[in-house]
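A.B. asks: Sequence and predicted structure, then a few things I'm wondering about:
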Amino acid sequence: MKTDVQINKSEKSYLFRFNKHVYVYLISVLLASLFWFLNALEKTYFVLVHFPVTYTGIPAGKMVLNELPPQVKIQISGKGFNLLPITLLNKNNKLSIDFSQVKFNKKSEEIYRISASDLIEQVKNEIPSNVKINTLNPDTIFLHLNEKYSKTVPVKPLFHAVFKDQFSFSDTLKITPSHIKLYGPKKELDKINALYTDSFYIEYPEKKLTVNIGLQNISGHLELETNKVEIVIPIEKLTEKKIRVPVQAINLPDTIQIKTFPQWIELSLLVPLSKYDAIDESQIELTVDYLDYSEKKKSRLLVKVQKKPEFVIINHTKPEKVEFIVKRK
């Protein structure tokens, strides 16, 4: 038993001496590394850093036509001590160019440039004075300005709808906003007469729908007041309604009269339930064309629908063609 105790004490003494040597070795390594690091920081280095750029102060009534660089790559040099904060705190590196404060070097009527010297002055405000700026990429920022004009155009929906029997639109679509203002160069605005929605599809709807939809992309340098619209699509069940509508002749010479037989046409309509009582013959216009007789020598004239409410479907026309008598005045 005594022998066992002596062996344990011997082992503990050995472990203590071993751990002491390890600690001394580690401390020596750390001190050597520290001295090496401090010595390294005394040397001169060349470093490439990225400075994100934000732009403000665009002149009123003007717009930028070219793509401005989102960042400037800068090669700097200096002692490691001085470069360390810049490289370690790289997220804080940034440039802010205020066009209202920059003195432009005019190149042409609409193109301006921010020179390397202007950029260097901006960078100097962000780095220590004992750090040297060697190169910038880009070393010049070009600004292409143009007059900003505006134009308001209608929005037109692009969609396809499939309905169940006896269902359809019950009124005109309501688009909000129905018109959108565009901003940009006059030449580009002159080419735009309407904005179109992204296409969408509705299948077998039975009640009013509300759709929020984006607008199709437009090329060039145009800016939109908004790029989304809301479309309210009124949908109802339809019911049949029969009415009688008079026929009118069109394209008549001043010396000619036409009398049709019959003079009134019976129409079978499909109308929304909510609009049933509001629909009458005054909202529908039926015509026959004198040119069908004078040029094509037809003996019966086709009855054509010239006008009707958008939400009314003409299911049947009786008769579809009429006989007629031509009279001179």
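C.D. replies: Received, thanks.

A.B. asks: going forward, measure contacts and count neighbours with C-alpha atoms only.
C.D. replies: Noted.

A.B. asks: All the helices of the stretch 101-250 of the chain, residue numbers only.
C.D. replies: In the stretch 101-250 of the chain, the segments counted as helices under DSSP state H, counting those that start in this stretch are 116-124, 186-189.

A.B. asks: Just send those back as a markdown table, with distance to Glu225 and mean neighbour count too.
C.D. replies: A markdown table is the format used below for those (distance: least, CA to CA, whole Å; neighbours: other CA atoms under 10 Å):
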| stretch | distance to Glu225 | mean neighbour count |
| --- | --- | --- |
| helix 116-124 | 33 | 15 |
| helix 186-189 | 14 | 14 |
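
A.B. asks: Could you dump those helices into CSV with distance to Asp280 added?
C.D. replies: As requested, the helices of the stretch 101-250 of the chain are arranged in CSV below (distance: least, CA to CA, whole Å):
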stretch, distance to Asp280
helix 116-124, 74
helix 186-189, 43
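
A.B. asks: Which of the ones you listed sits closest to Gln263?
C.D. replies: With CA to CA as the criterion, Gln263 lies closest to helix 186-189 of the helices of the stretch 101-250 of the chain, at 49.9 Å.

A.B. asks: So which elements touch the closest one?
C.D. replies: strand 149-156 (3 or more CA pairs under 8 Å, 6 or more residues apart in numbering; DSSP states H and E).

A.B. asks: re the thing from before, closest to Leu88 out of the helices of the stretch 101-250 of the chain?
C.D. replies: Short answer: helix 116-124, nearest of these by CA to CA, at 17.2 Å.

A.B. asks: Kindly provide the distance from the most centrally placed residue in the chain to Thr176.
C.D. replies: The centroid of the chain falls nearest to Asn227 when counting by CA atoms, centre = their mean (4.9 Å). Distance, Asn227 to Thr176, using CA to CA, to the nearest Å: 12 Å.

A.B. asks: For the residue lying closest to Pro70 once chain neighbours are set aside, list the residues it contacts.
C.D. replies: Of all residues not flanking Pro70 in the chain, Val53 sits nearest, at 5.4 Å (CA to CA, 6 or more residues apart in numbering). Applying CA atoms under 8 Å, 6 or more residues apart in numbering, we find Val53 in contact with 69-72, 94-97.

A.B. asks: got another, please set it beside the one above:
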Amino acid sequence: MRFVSEFAKLIRFVKKEINRNTLIFGVFFCIASLFWIINALQKTYTVQIPIRIEYTHIPKTKAIVTSAPDTVNTEVSATGYALLRFYMYSSKTVDIHIEQLLQTQSNNDSLLRVVLQPLIQSSGVFSNSITVNKVVPKIVQFAFAPIHKKKVKVVARYSIECSQQYQLQHNPTTIPDSVFLYGASELLQTIDSVYTTEIFAQDVSQSFSRKIQLQAIRNVQLSDTVVTVNVDIEKFTEQQFTIPITAIHVPDTVLIDLMNHSVQITMFTGMSHIQKNSPQDFKVIADFTKQNTQTGEIPIEIIARPKWGRIVKITPEFVGYIIESK
């Protein structure tokens, strides 16, 4: 029993000493780490920092015809303290006031040459304790042209999944359905439409409307930046049509008899368009020149179809034939 008692005392002593030593080690480790951080922050570093550039206050009577970088790379020198404050609090964005810069030059209003480093230094994005050594690129140059106007349509971009037995009644529409663009004539000639940001919706069973932002176009101003997109949803039903097959491109020296003279087409059609579809809206062909040389079958093609509805099945998809003598 005495042995057990002495052993228990030894265990308690070891645990006590280990806990005490661990605590002492932890305290000194924290103190050493603090001094290391303080020492590191007092040193001077040279680092590369990307800065975002925003070109604002472009005169409404001028169109920019050259591209300019959205981001420039700056090389700066500063203490660790100054860099830490910059990363924590700075906006990292510099506004360049185009109209103000144009007013400072008197000889040419169709060309603007901007030296970036002085503008970045005076912008306040870097504090006085940070030295800007270099900016790449050093200079940004703008060429201007007279402003022109063009009307283009608005196209809605969408990814919409409807609930079972529902579908889009038609492509989403926008209000307004067109906008005016203002920019250089050469640039406007390449643009026929503007697009909305993409609309995402799942398991949709009811029509809806949303305010959607238009996608920006570089160096072009839009008369409207937000449009209303209307999405019409309706139930659909199944329609079936039996349509005769017309054989085409059959050589004059050959007479063929198709093994199927008609196909059955299954469509999903919105309830509002059922009466608008008829068999006369379809035209189905079998092009003899496209026959499969191994099976001797000709693929079925639909070259005309109703405007409304979605074809989901064609039976058969291929047709065989028998050559008859003339």
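C.D. replies: Here it is on my side, so go on. Here the structure is a predicted model, which means the values were calculated and not measured.

A.B. asks: Could you get me the TM-score between them?
C.D. replies: The TM-score (TM-score structural alignment, normalised by the length of structure 2) is 0.53; 214 aligned residues with a CA RMSD of 3.9 Å.

A.B. asks: closest to Asn134 of structure 1 out of the helices of the stretch 101-250 of structure 1?
C.D. replies: In terms of CA to CA, the element of those nearest to Asn134 of structure 1 is helix 116-124, at 9.8 Å.

A.B. asks: Give the helix, strand or coil label for Lys307 of structure 2.
C.D. replies: On the three-state scheme (DSSP: H, G, I helix; E, B strand; the rest coil), Lys307 of structure 2 is labelled coil.

A.B. asks: wait, Gln48 of structure 2 sits on Val76?
C.D. replies: Yes. Checked against CA atoms under 8 Å, the pair Gln48 of structure 2 and Val76 is within contact range at 6.5 Å.

A.B. asks: higher neighbour count, the two?
C.D. replies: Counted by other CA atoms under 10 Å, Gln48 of structure 2 and Val76 do not tie: Val76 has more neighbours, with 18 against 13.

A.B. asks: where do the strands sit along the stretch 151-300 of structure 2?
C.D. replies: Secondary structure of the stretch 151-300 of structure 2 (DSSP state E, counting those that start in this stretch): strands at 158-162, 166-168, 173-175, 178-183, 193-195, 199-204, 208-213, 221-222, 226-231, 233-248, 255-258, 262-270, 283-287, 298-304.

A.B. asks: Pull out the buried positions in the third one.
C.D. replies: In other words, strand 173-175 of structure 2. 173-174 (16 or more other CA atoms under 10 Å).

A.B. asks: and if you look at the last one?
C.D. replies: For strand 298-304 of structure 2, the neighbour count (16+ other CA under 10 Å) marks 298-301 as buried.

A.B. asks: Remind me what the helix or strand that comes right after that strand packs against, helices and strands.
C.D. replies: Scanning forward in sequence from strand 298-304 of structure 2 by DSSP states H and E, the next helix or strand is strand 310-315. Judged by 3+ CA pairs under 8 Å, 6+ apart, strand 310-315 of structure 2 is in contact with strand 262-270.

A.B. asks: what does the strand it packs on contact?
C.D. replies: 167, 169, 234-245, 308-316.

A.B. asks: Can you name every helix or strand that the helix or strand that contains Asn19 of structure 1 contacts?
C.D. replies: Assigning secondary structure by DSSP H and E places Asn19 of structure 1 in helix 2-41. For helix 2-41 of structure 1, the elements it packs on are helix 80-88, judged by 3+ CA pairs under 8 Å, 6+ apart.

A.B. asks: Any buried residues in the helix or strand immediately after the helix it packs on in the chain, and which?
C.D. replies: Downstream of helix 80-88 of structure 1, the first helix or strand assigned by DSSP H and E is strand 95-98. Neighbour-count burial for strand 95-98 of structure 1, counted by 16+ other CA under 10 Å, picks out 95, 97.

A.B. asks: hmm, who's touching strand 95-98 of structure 1?
C.D. replies: 51-58, 122-123, 126.

A.B. asks: Generate a ChimeraX selection restricted to the buried entries among those residues.
C.D. replies: Under the burial definition 16+ other CA under 10 Å, those of the contacts of strand 95-98 of structure 1 that qualify are selected in ChimeraX by:
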select :51,52,123
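
A.B. asks: Let's have the contacts of strand 95-98 of structure 1 in a markdown table, adding distance to Pro85 of structure 1.
C.D. replies: Shown next, in a markdown table, are the contacts of strand 95-98 of structure 1 (distance: CA to CA, whole Å):
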| residue | distance to Pro85 of structure 1 |
| --- | --- |
| Phe51 | 14 |
| Pro52 | 17 |
| Val53 | 19 |
| Thr54 | 22 |
| Tyr55 | 25 |
| Thr56 | 27 |
| Gly57 | 30 |
| Ile58 | 32 |
| Gln122 | 18 |
| Val123 | 15 |
| Glu126 | 11 |
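
A.B. asks: ok, so of the contacts of Val53 of structure 1, who is nearest Tyr290 of structure 1?
C.D. replies: Nearest to Tyr290 of structure 1 out of the contacts of Val53 of structure 1 is Pro69 (CA to CA; 67.0 Å).

A.B. asks: Show the contacting residues for the closest one.
C.D. replies: Residues counted as contacts of Pro69 of structure 1 (CA under 8 Å, 6+ apart) are 53, 141.

A.B. asks: quick one: it and Tyr112 of structure 1, what's the gap?
C.D. replies: For Pro69 of structure 1, the distance to Tyr112 of structure 1 - CA to CA - is 15 Å.
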